[in-house]
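Enquirer: I'd like to go over a predicted model; first the sequence, then the structure.
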Amino acid sequence: MASSTGPEPVSMETYWKRRVFVMAGLFAVLALVAYACSGPSDTGKRAAGVDGSGDDNVSASPTPSPSKKPSPSPDPSASPSKSPSGSPGPDGGEPGGGEGAEAGDGASGEPGGAGGIAAPKKPEDPCRPADVVVTMKVDKTDYAWDQKPKVALTVTNTAKQTCTVDVGPKGMEVRIASGDDGVFSTAHCAKGAKAAERKQLRRGEPVFKTVEWNRKRSWSDCRDKDVNANRPGTYVATLHGDYSGGTGTKVFRLN
């Protein structure tokens, strides 16, 4: 009669080996499942993007929208000029920024410069102060008792258009003072034909004017014409009028 015997007992070493093999197999299966479920590798995606065959690359590139044709900017030369060209302003900068806004262009036809003088269109028109450069000098800085001071004016038009400047005793008034005492003015008693002296100035051609002071005092009411102003001391000559800007003062001494 055969005896029934149970399974032989398994050693601990065999038990743990079996456990390790089972766990390794399980991890292998999980790795295969994870690999099968994952998408294409990054390398495949990059390859598809390079050769342009991938659908993702096509959808990611937006269809370029047609560029709008820029509207043409207005051509400055297309607009008709309202008045003839002039010239740039005097040394120190141009009043305007463009070809049609320079000091002598007068493109707008509006008054410009000091005194509201419009841009000249013909030689008889007055020059704009911004287009005229005036310099003033005295022939000496120290005068003997019998010498008469002379004030020299140089007037130059910088505009292209020939225009007119009054270099007379009122248009370009020379004043001489000793301290606060106004001793002499060319505008005093200037009447009639002697009150104005209009000169037409072409561009860059200076006009010269000399005022000689006879060392006598003058008054606006023309009284006491023969009163001498021969007091020794320091005197100052200044220029007044529409075109006097930038001339400054000239100092001299009478002995």
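Expert: Looks like it came in fine.

Enquirer: can we go C-alpha only for contacts and neighbour counts from here?
Expert: OK.

Enquirer: Met210: which element?
Expert: Careful, residue 210 is Thr and not Met. strand 207-212 (DSSP states H and E).

Enquirer: Name the residues of that strand that are buried.
Expert: 207, 211 (16 or more other CA atoms under 10 Å).

Enquirer: another structure for you, compare them:
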Amino acid sequence: MEIDTDGDGGRYWRRRVLALAGVLGVVVMLAWGCMRGTTEEPVSRTVAEAATPPPPPTAMPTVTVTVTTTPTPGDDGAACEDDDVVVTLGAAEKSYTGGEKPTFRVMVVNTAENTCRFDTGTLDLRITSGDDRIWSSAECRDGDAGEESLRRGVPYVREIVWDRRRGCGGDAARAGTYVADLHDRKGKRRVFRLG
């Protein structure tokens, strides 16, 4: 029996080989296309994302609330609280010679919101020398002590002059060192000298 290589049988195998080669070519092309698409897709996505500008920041409006409290003057009916009153004592000089009379300045400031009444009779300036009490402005006051209406931050100033005598019109005080302080008000004192 002879094998016909040039007849219909040869053509049959050629067609089979070409069909197989065509199928393999299509498979290779599909595989190449799939691989190429998976490697380039992230790159193209990254480039696209980089080319897109980020969204603008959302601006939130800033709201500032300022509360201003205006002190109300009040009706001057309430007495000043001790915690709302600042009292300072100052002296004109540290030394007084000859007939100079020691002069002191008392300043009272209301720090409360409302106007209040301050009893000036509570301002008792005392002069001492050691344990010896020499003089008191409350005891030797000219006229009655009154009440002052104190508005917030507006100082009440009172000048107190000592006549250099013991008690009210007693003997003249001797030369030496003395202390002036506001009775019942801590830390308000001045040391001075009579010559």
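Expert: Received the coordinates, thanks. Note that the structure is predicted; figures quoted are calculated from it, not measured.

Enquirer: circling back: according to the alignment, the strand holding Thr210 of structure 1 goes to what range in structure 2?
Expert: Per TM-score structural alignment, the counterpart of strand 207-212 of structure 1 in structure 2 is residues 156-161.

Enquirer: Show me what the strand holding Thr210 of structure 1 is packed against.
Expert: Using 3 or more CA pairs under 8 Å, 6 or more residues apart in numbering; DSSP states H and E, the elements in contact with strand 207-212 of structure 1 are strand 150-157.

Enquirer: For the stretch 1-150 of structure 1, just list every one of the helices.
Expert: Along the stretch 1-150 of structure 1, counting by DSSP state H, counting those that start in this stretch, helices occupy 12-37, 42-51, 55-60.

Enquirer: same thing with structure 2?
Expert: Secondary structure of structure 2 (DSSP state H): helices located at 8-51.

Enquirer: on that earlier part again, how far apart are the match of strand 207-212 of structure 1 and its match in structure 1?
Expert: Once fitted to structure 1, stretch 156-161 of structure 2 is off its aligned match by 0.5 Å on average (mean CA distance after the TM-score superposition for structure 1).

Enquirer: Centre of the chain to that stretch, how far?
Expert: Centroid displacement of stretch 156-161 of structure 2 relative to its chain, using CA atoms, centre = their mean, to the nearest Å, is 36 Å.

Enquirer: returning to that earlier point: taking strand 150-157 as reference, get the angle to the strand holding Thr210 of structure 1.
Expert: 160 degrees (axes from the mean of the first three to the mean of the last three CA atoms, to 10 degrees).

Enquirer: what's strand 207-212 of structure 1 in contact with?
Expert: Contacts with strand 207-212 of structure 1, where a contact means CA atoms under 8 Å, 6 or more residues apart in numbering, come from 148-156, 167, 174, 199, 201.

Enquirer: Apply 6 Å and report the result again.
Expert: 149-155 (CA atoms under 6 Å, 6 or more residues apart in numbering).

Enquirer: same deal with stretch 27-46 of structure 1?
Expert: Applying CA under 6 Å, 6+ apart, stretch 27-46 of structure 1 turns out to have no external contacts.

Enquirer: In structure 2, which residue range corresponds to it?
Expert: Counting by TM-score structural alignment, stretch 27-46 of structure 1 has no counterpart in structure 2.

Enquirer: Okay, buried residues for that stretch please.
Expert: For stretch 27-46 of structure 1, it's none, nothing buried (16+ other CA under 10 Å).
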